[in-house]
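Engineer: coordinates for the following, if possible.
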Amino acid sequence: MTALGTAPGLGATAAPIRRGRRRSTPFLLALVGTAYLAVFFVIPLLSGLIVSLMSGNPNDGYTFTWNFGVYSALFVDPQVPYLTFLLRSLWYGVAATLVTIVVGYPVAYFIAFRVSARWKSPLLMLVFVSFLVSFVIRTDMWAFVLASQGPVVTVLQGIGLAGKDFQILGTSGAVIFGDAYNDLAFMVLPIYAALERIDPRLGEAANDLYAGKVRAFWHTTLPLSRSGVFAGVLLVFIDCVGDPVNSALLGGTNTYTIGQAIQDAYSGNQQYNVAAALSTVLMVVLGIILFVYARVSGTDDLEDLV
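Structural biologist: Next comes the predicted model:
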């Protein structure tokens, strides 16, 4: 009787414990990701903000003085037009992102729907084969290819499509090309992942309903792959806006970007507070742009990529 009488009590006590464990499990699993973000994202951001509010010089050192004036000085100094550098970087990022979409989407579509399963992995490896070479080395090699005496300009001049003074290296086009080339794989992979999850029978159903190939693609495939395009835009745009390498190796005096300004302020002039302030401003601007982009484009189906 005692055992029978206590059993319900034990069951009633164990049930809330089990429910509590089920409810706490997601939060416990999220601790790893939260700790990662705190260590490698939040702490560096706060550190950069603190450094930007310091005053001093490389010889005497820097001290924390709540120097908010460094932010206003960034955009009123006529000798160093940081606002121009920022706007130019945003333009390069937008242009390179559009190029990667135009080039990367057909590549991802071809691999996802037009080749057999045995060839998909080798083709994806070809997309990423350039990553086997250092980022700086492959960008520097394009500086040789696009030079005035390089093969591209020489061929264009030989067939009469370019004059003697024609040049590609040192122009905005060369920087945008370098950004798009180096980040193309970051657009192809997420789009491919989204396309791979689309049931091919949806296209067949659209054709059965008298929709042509273009209309079927526009109303079925493209909307269902929106999450891949969204993820690719995030990866490519953020990387291109803050990149100092392509503009330094492929650009000239008129292609100076905010990434170069941050690099020169930190390592060249040792203006650590200025470099930190520029980085903070860049992060805030990118955050606002990406937030607006996410609200406009929608992110409901991003979980399909997980």
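Engineer: only C-alpha atoms from now on, for both contacts and neighbour counts.
Structural biologist: Noted.
Engineer: Tyr62 belongs to a helix?
Structural biologist: No. Looking at Tyr62 with DSSP: H, G, I helix; E, B strand; the rest coil, it is strand, so not inside a helix.
Engineer: could you also give me the structure for this second sequence? I'd like to compare it with the first:
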Amino acid sequence: MGKVFKKPALSRQRLTRVELSAVLPLYLFTLVFVLGPLIYMLMLSFMSRSGAWGVASVVTLRNYRRIFEPVYLETFVQSTKLALLSTFLVILIGYPFGYFMARLGGKWRNRLMLLLIIPFWTSSLMRLYGWIIVFRANGVLDSVLLSLGLTGEPLKLLYTYPAVVTGMVYALSPFMIYSVYTSAEKLDWSLVEAARNLGASPIQAFYTVSFPLTMPGLFSGIVLTFIPSMGLYFVADILGGNKVVLVGNLIQEQLMKAHDWPFAAALSVVLMAMTSLFLYLYRRLTRSGDLEGLV
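Structural biologist: Predicted coordinates:
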């Protein structure tokens, strides 16, 4: 019998080199463009301001102590309240929308998905400026309310807190919808039918079967909504004017107007710590054991 020649396998060292060459660019990119700026921002937050644009390499905790002053601490409180309110409203709108969109037939499902994607083809700033036309005095909303006789005079809705909340909900709702849709689309609907056959009402079947199985998508949508809402300062700028100030607005003001880079870095570090804590809680809750305990 002839000898069977096998293709020699690559050595472990050769495989390691190939793998290293594949992941090295990713590590370098992360080190230079992610970890490097974070370390620089952290170091800058402990420095002192010197002159109009300068930074003195004098280690101090003054920047962090300033955050606890009432005017700055209130900004963090207001930003957190707005993020919680926006997230709550996004859940009320996005969860039912994503859940029932997953139950639609392919034709209508594709149409709704297209309607949700189309706005992303234009700039978010342009879409928010469109809300100015809606909320301004004698605008679209005022004209509708006056024609229906619900109001007797134009309302001052622009540059108000409800306008900012509306802009937040409008900008962040698609993230919740698609997160819930992804979970609901993978749901085994035969389990819901089995619960109904065993005597469960539609509400009971939803709460005991559908809701627990779609909770990972709900938590993903909460993360994708809550964290950006803490820093979407341009929404407050466009729809709130100077009446609604978020942490993002405060950081922008310290960078562009006050030129206090160390204090802006300290604000950014605290904001990053808050969002990191939220991500940590999210990972804890989405573990199988903790998630089952919630439902």
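Engineer: care to give me the TM-score?
Structural biologist: Scored by TM-score structural alignment, normalised by the length of the second structure, the superposition of the two chains gives a TM-score of 0.84; 282 aligned residues with a Cα RMSD of 3.0 Å.
Engineer: only the buried residues of the longest helix along the second structure, if you could.
Structural biologist: Taking DSSP state H as the criterion, the second structure has its longest helix at helix 70-103. Neighbour-count burial for helix 70-103 of the second structure flags 72, 74-76, 78-80, 82-91, 93-95, 97-99, 101-102 (criterion: 16 or more other Cα atoms under 10 Å).
Engineer: packing partners for it?
Structural biologist: helix 106-117, helix 161-185, helix 211-229, helix 247-256 (3 or more Cα pairs under 8 Å, 6 or more residues apart in numbering; DSSP states H and E).
Engineer: ok now it, how far from the chain's centre?
Structural biologist: On the basis of Cα atoms, centre = their mean, to the nearest Å, helix 70-103 of the second structure sits 9 Å off its chain's mean C-alpha point.
Engineer: what angle do helix 106-117 and it make with each other?
Structural biologist: 160 degrees (axes from the mean of the first three to the mean of the last three Cα atoms, to 10 degrees).
Engineer: give me the angle between helix 70-103 of the second structure and helix 161-185.
Structural biologist: Here helix 70-103 of the second structure runs at an angle of 40 degrees relative to helix 161-185 (the same axes, to 10 degrees).
Engineer: quick check: angle from helix 70-103 of the second structure to helix 247-256?
Structural biologist: If you take the same axes, to 10 degrees, helix 70-103 of the second structure sits at 130 degrees to helix 247-256.
Engineer: mind putting the helices and strands packed on helix 70-103 of the second structure into JSON lines with distance to Tyr64 of the second structure and mean neighbour count?
Structural biologist: Putting those into JSON lines (distance: least, Cα to Cα, whole Å; neighbours: other Cα atoms under 10 Å) gives the following:
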{"stretch": "helix 106-117", "distance to Tyr64 of the second structure": "41", "mean neighbour count": "12"}
{"stretch": "helix 161-185", "distance to Tyr64 of the second structure": "28", "mean neighbour count": "22"}
{"stretch": "helix 211-229", "distance to Tyr64 of the second structure": "21", "mean neighbour count": "21"}
{"stretch": "helix 247-256", "distance to Tyr64 of the second structure": "13", "mean neighbour count": "18"}
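Engineer: can I get these in a markdown table including distance to Ala56 of the second structure?
Structural biologist: Shown next, in a markdown table, are those (distance: least, Cα to Cα, whole Å):
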| stretch | distance to Ala56 of the second structure |
| --- | --- |
| helix 106-117 | 47 |
| helix 161-185 | 38 |
| helix 211-229 | 32 |
| helix 247-256 | 16 |
